[in-house]
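*Asks:* Sharing a sequence plus its predicted fold:
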Amino acid sequence: MRAGRGGRAGAAGRAGRGAVAVALAAVVLAASACGAPPSGAGPDSADLAGRAPRADATGGVAPDPDGRPVALVYRGPAACEGCPEAAHDLLEHDGYAVRYIGPEEEVRFGPDALSGAALYVQPGGTNGQEVSTAWRLLQRDPGFSPELVRAYVRGGGHYLGLCMGGYLAGHDPGYGLLPGDSGQYIGSRGATVTDEQDHLVDVSWRGQPRRMYFQDGPYFDVEGPDARVLARYTNDRAAAVVAPYGSGRVAVTGPHPEAPADWYRDYGLPDESPTGLALGEDLVHTLVGTEPKS
């Protein structure tokens, strides 16, 4: 997750990274999540001031004028500060027109809100935030329904879950998009990271050793011949997976390929952001069935 990034803790499920928002303190009891860096990578005041809710912006995604595929990134109380923006930058670098969807955004959840989108992204959650809390916060959005996302993917859409978004691709609570479920890596046997702090984690990505930004992210237990494991932690738990759901596909990852350089810098970690960017592009292109730019 991240000082807002995303994870599942114990039986209740956790999501973690960074500082816990004061507004959530009353509802978060024992949590961890994916989240935003101390320096605050969230939207600036000018962006917030110019962003008014639009209840009518739920009737499908307008095409991009330049013909780029459109990605919708969730930005709201179930995501950490900085996590939607990091996903935005990863996808924009890869040629997507990126728009935010959420209770304070111009694009709002509604019956046809995801129509026309090439990709829906559920980013990391706030450190100390239970998965169940993030799920409740999503459902408080008056236009949101889990079935909206399920129907979108089932009908041929694509879901990208980053850390907390990976937890939420699982079951109870979650969208139930995976042919299996998600679990908390730091509590798994043989885990090389065993606390909720920000670390580099070692994975094998397509058989090659890589180090990635990690904060209490999930692992995935998946079954079926069409579930493709792109990366594994050193204890052999799946760290990144692409799997079908109906006519669409789902991609999930426990580590953060979208992590920008300042996330590493804020926690005194060696900067692996160029590697992460390349792995993120590989994940996205495997999800949508296209070739990476590089």
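*Replies:* Sure, I can see it.
*Asks:* From here on, just use CA atoms for contacts and neighbour counts.
*Replies:* Fine.
*Asks:* Buried residues, stretch 189-209. List them.
*Replies:* Neighbour-count burial for stretch 189-209 flags 191, 193, 196-205 (criterion: 16 or more other Cα atoms under 10 Å).
*Asks:* swap that for stretch 176-192, sorry
*Replies:* Buried residues in stretch 176-192 (16+ other Cα under 10 Å): 176-179, 181-187, 191.
*Asks:* so of those residues, which ones are in strands?
*Replies:* The subset of the buried residues of stretch 176-192 located in strands under the criterion DSSP state E comprises 181-184.
*Asks:* Quickly name whichever of those is closest to residue 245.
*Replies:* Proximity to residue 245 was ranked across these by Cα to Cα; first place goes to residue 181, at 13.4 Å.
*Asks:* which non-adjacent residue is nearest that closest one?
*Replies:* Nearest residue to residue 181 in three dimensions, chain neighbours excluded: residue 170, at 4.6 Å (Cα to Cα, 6 or more residues apart in numbering).
*Asks:* ok, now which ones touch that neighbour?
*Replies:* Applying Cα atoms under 8 Å, 6 or more residues apart in numbering, we find residue 170 in contact with 176-178, 180-182.
*Asks:* Now do the SS call for it.
*Replies:* coil (DSSP: H, G, I helix; E, B strand; the rest coil).
*Asks:* same deal with residue 277?
*Replies:* If you use three-state DSSP, then residue 277 falls in the helix class.
*Asks:* State the distance from it to residue 129.
*Replies:* The gap separating residue 277 from residue 129 is 26 Å, by Cα to Cα, to the nearest Å.
*Asks:* also this one, for the comparison:
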Amino acid sequence: MAATLLTTTSGSRREAEPLSALVYRGPGACDGCAEAVAALLKLGPRPFKVRYVGPGEEVPLTAAGLAEADVYAQPGGDDDLDGTWEGLKGAAGAIRDWTRGGGRYLGFCMGGYLAGSDPGFGLLPGDTDEYIASSGASVRDERDTVVPVMWKGASRHMYFQDGPVFVLDDGADASVLARYDNGTVAAVVAPYGKGRVGVVGPHPEADSSWYSDAGLSNPDGVRFDLAHDLVEETLKGL
């Protein structure tokens, strides 16, 4: 991985440089979604050196491009999962191999769908489905809205637009961070080989402009602690 460590004269270890994150920005990513994830990572409790990856970006989405990164983040996208997958499936093997070798995959909304397997990178112990199609869902269409979740037992609200639920295999080795109001899984972290995969269906990275542009408000206020918690849980071991 990219971050290196130095040993001080007292024998303790400290990071010599920030962790390195690649954020996908390219076909299939929605306007502003990559930038919101990049801002989250740059300003978090453990700030990252962030670069964009994808067609025409400074880093190609290849095994060589991923090799120097600690985290790969797949942001939200448009509504066409199959179309987005067509543009990304050529990199699926490289993403799987990199994660299996110790990389950290972060997926937000569409990035969560893509962590599944039908279609997707196949990084989860299970698959994904639409929350709006799940039994007892309080939202039944693709409009931008705010949904309640239980995040580690606490009631919170997040920006939402047709995000996934995560359907885990029986006995899956995974930590559920959040559930929607109908009990389905809204955020989860799971190991993948030596790496870890952290995914979320709603948008904890959404800033105030997302809410104002959609005419929405968050009763909890616009806060990023849930997004930071997802990142930190995914980083465990680094």
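*Replies:* Yep, it's here. All values reported here derive from a predicted model rather than from experimental measurement.
*Asks:* Can you calculate the TM-score here?
*Replies:* The TM-score (TM-score structural alignment, normalised by the length of the second structure) is 0.89; 224 aligned residues with a Cα RMSD of 2.0 Å.
*Asks:* one step back: would you list the ones in strands among the buried residues of stretch 176-192 of the first structure in a markdown table and tack on distance to residue 242 of the first structure?
*Replies:* Compiled in a markdown table, those are given as follows (distance: Cα to Cα, whole Å):
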| residue | distance to residue 242 of the first structure |
| --- | --- |
| 181 | 13 |
| 182 | 13 |
| 183 | 16 |
| 184 | 18 |
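*Asks:* out of the residues you listed, which one sits closest to residue 80 of the first structure?
*Replies:* When those are ranked by distance to residue 80 of the first structure (Cα to Cα), residue 184 comes first, at 18.3 Å.
*Asks:* Counting neighbours, what do you get for the residue mapped onto residue 216 of the second structure from the first structure?
*Replies:* Residue mapping for residue 216 of the second structure onto the first structure gives residue 269, with TM-score structural alignment as the criterion. The tally of other residues near residue 269 of the first structure (other Cα atoms under 10 Å) stands at 15.
*Asks:* ok so, going back, the more surrounded of residue 277 and residue 129 of the first structure?
*Replies:* More neighbours sit around residue 129 than around the other of residue 277 of the first structure and residue 129, counting by other Cα under 10 Å; the figures are 40 against 21.
*Asks:* I figured that one hits residue 15, correct?
*Replies:* Yes - at 5.3 Å, residue 129 of the first structure counts as touching residue 15 under the criterion of Cα atoms under 8 Å.
*Asks:* ok so, going back, format the buried residues of stretch 189-209 of the first structure as CSV; extra columns: distance to residue 223 of the first structure.
*Replies:* Rendered in CSV, the data for these read as follows (distance: Cα to Cα, whole Å):
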residue, distance to residue 223 of the first structure
191, 21
193, 25
196, 28
197, 30
198, 30
199, 29
200, 27
201, 24
202, 23
203, 20
204, 19
205, 19
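*Asks:* What is the nearest of these to residue 84 of the first structure?
*Replies:* Closest approach to residue 84 of the first structure among these (Cα to Cα): residue 198, at 18.0 Å.
*Asks:* List the buried residues for whichever strand or helix holds residue 106 of the second structure?
*Replies:* Secondary structure assigned from DSSP states H and E places residue 106 of the second structure in strand 104-108. Buried positions in strand 104-108 of the second structure, judged by neighbour count with 16+ other Cα under 10 Å: 104-108.
*Asks:* centre of the chain versus it, how much separation?
*Replies:* Averaging C-alpha positions (Cα atoms, centre = their mean, to the nearest Å) puts strand 104-108 of the second structure 3 Å from its chain's average.
*Asks:* how big is the offset of it relative to the first structure?
*Replies:* Compared with the first structure after the fit, strand 104-108 of the second structure shows a mean deviation of 0.4 Å (mean Cα distance after the TM-score superposition for the first structure).
*Asks:* Which stretch of the first structure lines up against that strand?
*Replies:* The alignment of strand 104-108 of the second structure onto the first structure (TM-score structural alignment) covers residues 158-162.
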